[in-house]
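Engineer: Below is the sequence, then the predicted model.
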Amino acid sequence: MTNRATQRPPHVKAPAHWGPSEPVPAPEAVTLAPEPARDGPDPVRYGDWESKGIAIDF
């Protein structure tokens, strides 16, 4: 079943010089590097960063 919102109207045609689209390649698996260990809570979770012993909130 196709979505009518993504189809071209019948009067709209692709230019004659356009060829058929190439198939989309299958996605490759992504492996993330392990995150380094931190001292204390995660600043993104708690909203504070520390710089030279001073907590900074942006």
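Structural biologist: In hand now; what should we look at? Residues are numbered from 1 along each chain as shown.
Engineer: can we go C-alpha only for contacts and neighbour counts from here?
Structural biologist: OK.
Engineer: Check which element follows the helix or strand containing R45 along the chain.
Structural biologist: Per DSSP states H and E: R45 is located in helix 43-46. Using DSSP H and E, the helix or strand that follows helix 43-46 in sequence is strand 49-51.
Engineer: Show me the contact partners of that following strand.
Structural biologist: 43, 55-57 (Cα atoms under 8 Å, 6 or more residues apart in numbering).
Engineer: Put this next to the first one:
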Amino acid sequence: MKRPAHVVAPKTLTPSPPVPAPESVEKSIPVGEEKRLDPTRYGDWEKKGIAIDF
């Protein structure tokens, strides 16, 4: 998208540095959670032993 002709960038404006590439994150499963279903997949959460959904 181009700026309109009447809008001019300030002369003191410097170009932005390039954005660094994101680092990869290793997904780890908490101990004891290996066999449980993922609550975000099924829409239910457990809070203090009670299943809730939003």
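Structural biologist: Alright, I've got the coordinates. This structure is a prediction, so every number in the text was calculated from the model and none was measured.
Engineer: Please tabulate the contacts of strand 49-51 of the first structure in JSON lines, including the columns neighbour count, distance to K13 of the first structure and secondary structure.
Structural biologist: Shown next, in JSON lines, are those (neighbours: other Cα atoms under 10 Å; distance: Cα to Cα, whole Å; DSSP: H, G, I helix; E, B strand; the rest coil):
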{"residue": "P43", "neighbour count": "14", "distance to K13 of the first structure": "53", "secondary structure": "helix"}
{"residue": "A55", "neighbour count": "12", "distance to K13 of the first structure": "60", "secondary structure": "strand"}
{"residue": "I56", "neighbour count": "12", "distance to K13 of the first structure": "57", "secondary structure": "strand"}
{"residue": "D57", "neighbour count": "10", "distance to K13 of the first structure": "55", "secondary structure": "coil"}
